[in-house]
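**Q** Below are the sequence and a predicted model for it; my questions follow.
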Amino acid sequence: MKMQLAEIAHAVGAINDFEQWRSVSVTSVAFDSRHLQPGGLFIPLTGEQDGHQFIQSAIDHGAAATLWARDLATAPAGFPVIQVADSLKALQALAQYYLTKINPRVVAITGSNGKTTTKDMIASILATQFNVTKTHANFNNEIGVPMTVLSMEPNTEMLVVEMGMDRPGQLDFLSNLVAPDVAVITMIGEAHIEFFGTRDKIADAKMEITHGLSEDGIIVYNGDEPLLRDRTADLNLRKRTFGQSETTDLFATDIEATSTATSFTTNLWPDKPFTIPMIGTYNVNNALAALSVANVYRIRPENAQKALATVNLTENRAEWVKGAAGEDILSDVYNANPTAVKQVLAAFSQTPVVGKRYAVLGDMLELGVQADSMHADIATAIDPDKLSHVYLVGSHMVALQQRLAQEMPDLPVTHFAADALPALTSTLQDTLTANDQILLKGSHGIHLEQVLAALQDSKEK
């Protein structure tokens, strides 16, 4: 982006006299002073810390100007300042203005599971024929979505935006902020059920992504999910469905899997085999969602084939990496909920292996009063004949440990407290050998990424 302060001031509703700085140009925005690029606009947000306290750091990193939601007397003297009532609302207003200015087509994605992978797939496919900007990492909330919008290059033709939520009304706001042309719902699971109570209420909240749809917008959703079928039945919108059922508009056939990839064909392009560099039928569904969007924008299937085969996935989303002992690690350590854990366990248990299979499962957070029962129910997805040992981490996983002891007494199971990751890591380093496979899956708050880093450490054990 490149804008002068006069334009920015108009977009955010500046309440100070900025005339002396109206011609100052900015080329990016940042709310973390440490990540600000020279020529950037600093956005001092207020959360656990007050961003205004870091204005000197922003200046030291080359800030060209700053928003300011405090008394002007506290602003840095002689430095370009745009005073606003609320810096977060100003960031959002600036993003909305910039989106209107660039005017790309917008694809928005949400879902309890799979939204980041689906975002990556959609962006990869669309990039074969369009200039695309996509959500970085998981910048998918009231701060992240505006930052994604403001990261667009002026020649952006397609904006692919991931949208997360943990409360009602959040997707309504984000959808109206970006006014998507296509809204994608990957699936309805139990993520954040602590804040919603039931899957029905989660489905209601996910449907908010349609609230900002453009007049001729399209909703793309998992047609195998009754909660979505019910809620879309009376919508006066164009609809596209995907799934495993032949009643959906786009479904997969001839699914075949290796230890690191899955191939399939579809009813729409039966002579075009698609391959994705990941395992699991659930990832085939994510690919079908992406192909549904590809079909909306008339992407050539040959281009979609290449894009899916080489998709660049966001880190730690069911990613195969190599360990120091030569073991293969399936790293999926960013988030976890019951549906996602069961899906990845099912896929992992079917991967060909020369050595042994091990699973490390960390607590699934934000499940509320149902947490222990949902953890115990993970036992239904565990095949004792396919796993050599299960390692559990966190207080809620005690419930699963107890269930496994009752139902699968011959399966070796070891439990570790959440603060005992070094002990877990040491155990794994003493156990794993070349040709073994290990799954790491848990909520980000359990920090299994620390275990992953240690297992990949190349120094001798």
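**A** Yep, it's here. Every value quoted in this text rests on a predicted model; they were computed, and no experiment measured them.
**Q** okay, CA-based contacts and neighbour counts for the rest of this
**A** Noted.
**Q** so Arg238 sits right up against Tyr221, yeah?
**A** No - look at Arg238 against Tyr221 with Cα atoms under 8 Å: they stay out of range, at 11.2 Å.
**Q** Neighbour count: the two, which is higher?
**A** Taking other Cα atoms under 10 Å, Arg238 and Tyr221 do not tie; Tyr221 has more neighbours (27 against 12).
**Q** I'd like to know how many residues surround Val24.
**A** That count, for Val24 with other Cα under 10 Å as the rule, works out to 14.
**Q** My guess is it contacts Glu7. True?
**A** No - in this structure, Val24 is not within contact of Glu7 by Cα under 8 Å, at 10.0 Å.
**Q** let's bring in a second one:
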Amino acid sequence: MSLWNAADAVAATGGKSSGDWTATGVSIDTRTLEPGDLFVALKDQRDGHEFVAQALEKGAAAALVSHRPADVSAAAPLLIVDDVLKGLESLGRAARARMHGKVAAVTGSVGKTSTKEMLREMLAVQGRTHASVASYNNHWGVPLTLARMPRDTDFAVIEIGMNHPGEIAPLAKMAEPHVALVTTVAAAHLEAFDDITGIAVEKASIYEGVVPGGVAVLNADIDTAAILMAKAQDCRLRDISFGEHGYDFKLIRADLQDDTTVVQAEMGAEPLLYKIASPGRHFAMNALGALAVVAALRADIALAVGALGRWKPYKGRGQRERIHLDAIEVGMTLDLIDDSYNANPTSMAAALDVLAAAPVTNDIGRVSRGRRIAFLGDMKELGPDEGALHAGLAQLPSLQSLDVVHCIGPLMRSLYDVLPEAQRGDWFETAEEALPRLKRRLDSGDVVLAKGSLSMKLGLIVDAIREMGHAPPGDEEG
């Protein structure tokens, strides 16, 4: 199906097109480019113009550029604009203008991507649904998501993030959502803000992009909820609150089981029961906010609840899996919780809650009692109080329930130094240093969490644990 043709793209961007072409997708990366894509030559770590020739060789329909690269034929199909990023933004705005479905936007210090994916799952059973890929939520991710949106989309879910003040509002105005959700406000990116109040003000600015008569969905449990509420009122939006103190969507109880969260809530005066195929109170809360968005979009709540039960977190965002440590003995397993994609104090506390509630298995390994083991990496961008915020994890009730805590990174040394000796595992400068003796530190019956900021590369530990595994007995091919 045609997404962009030369005439429409020229009308959207004001650029000049060489040749007549039709694109079925939009790509910024030649490694994942599909034949028929419009290649956008953005400048990031490398200048995308260096890859235009390669993109065309791989079957790109055309390339969005600011000039014709020297190694590209004069006959090549190009859309030439003054500024490539601004050209992409123009495509995004034009795609939004021609789409007549409903748009939801999601931001928050924690849970943006998981909540966006929940919404994708819940709305996909109710109409043609388009959503951000992975965590494409920044100054190029949002316009790229919009530019990729088919004109016959029924529901779109746009994730919006930020690192510095002033980033969210322009992206929200580009997306023009009918409903905007703030999952929570927490200590993240504090290096760029004076305090958490500043973060709340920035998150609340998503409401500036909501269309007239739209809806603001907000977390009523956070200390800065009043800031969100005031912003919604200033923007003349109807507000829907969720949480334990939510007056529209109220969380009554979340039961964390082995691989499931069972939730009792209320939607107004009506009972609302739902299940998530992954343990986590934070998932229960994110899902409640997502259900509030579904209601605000006037979509079917019953269908949404059914679809929600099939949702599972992405790799690196709380994904749980069973690792079979023996090719013959079926019971020789450990459970791995991969939460290695990101970390701040709020998401760290949520992950530790999940680990603390996870059941272990006794009498199946070298160690008679199964253990709850955490590999915790530095939480980045926390500002001048970063040391205290790391050490403060030791006071969390959930951390008291853990058997061994291994700390990774210079900031996590602050936690390591205040851990009780019985819990204190090892401290490593980097994740790589933890790999050589990893197998000795783990055993059948254990539940293991890996959590840290992405730059700490806790994914190396996750991958190494996965490599310890065998196919479940009876599952071998052949």
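**A** In hand now; what should we look at? All values reported here derive from a predicted model rather than from experimental measurement.
**Q** sorry, back to before: between Val24 and Glu7 of the first structure, which contacts overlap?
**A** In terms of Cα atoms under 8 Å, 6 or more residues apart in numbering, Val24 of the first structure and Glu7 are not both contacted by any residue.
**Q** Next secondary structure after the helix or strand encompassing Ile8 of the first structure?
**A** Assessed by DSSP states H and E, Ile8 of the first structure sits inside helix 5-12. Elements were assigned by DSSP H and E; along the chain past helix 5-12 of the first structure, the next helix or strand is strand 25-26.
**Q** So which bits of stretch 454-461 of the first structure are buried?
**A** By neighbour count on 16 or more other Cα atoms under 10 Å, the buried set for stretch 454-461 of the first structure is Ala454, Leu455, Gln456.
**Q** Let's verify the residue nearest the centre of the first structure: helix, strand, or coil?
**A** When Cα atoms, centre = their mean is applied to the first structure, the residue found nearest the centroid is Thr116 (3.2 Å). Secondary structure, DSSP: H, G, I helix; E, B strand; the rest coil: Thr116 of the first structure is helix.
**Q** What's it aligned with over in the second structure?
**A** Per TM-score structural alignment, the equivalent position to Thr116 of the first structure in the second structure is Thr113.
**Q** Who are the contact partners of that match?
**A** Ala134, Ser135, Glu159.
**Q** Give me the buried subset of these.
**A** Ser135, Glu159.
**Q** Among the contacts of Thr113 of the second structure, which lie within strands?
**A** Counted as lying in strands by DSSP state E, out of those, are Glu159.
**Q** Where in the second structure does stretch 367-381 of the first structure align, residue-wise?
**A** The alignment of stretch 367-381 of the first structure onto the second structure (TM-score structural alignment) covers residues 382-396.
**Q** Surely Lys441 of the first structure is in contact with Leu448?
**A** Yes - the criterion here is Cα under 8 Å, and Lys441 of the first structure meets it with Leu448 at 7.5 Å.
**Q** quick one: common contacting residues for the two?
**A** Contact criterion Cα under 8 Å, 6+ apart; residues shared by Lys441 of the first structure and Leu448: Val333, Gly362.
**Q** So the two - more neighbours on which side?
**A** A side-by-side neighbour count of Lys441 of the first structure and Leu448, using other Cα under 10 Å, places Lys441 first with 33 against 25.
**Q** Identify the residues contacting the aligned residue in the second structure for the more buried one.
**A** In the second structure, the residue paired with Lys441 of the first structure is Lys451, using TM-score structural alignment. If you count contacts by Cα under 8 Å, 6+ apart, Lys451 of the second structure has them with 338-343, 348, 351, 374-377, 458.
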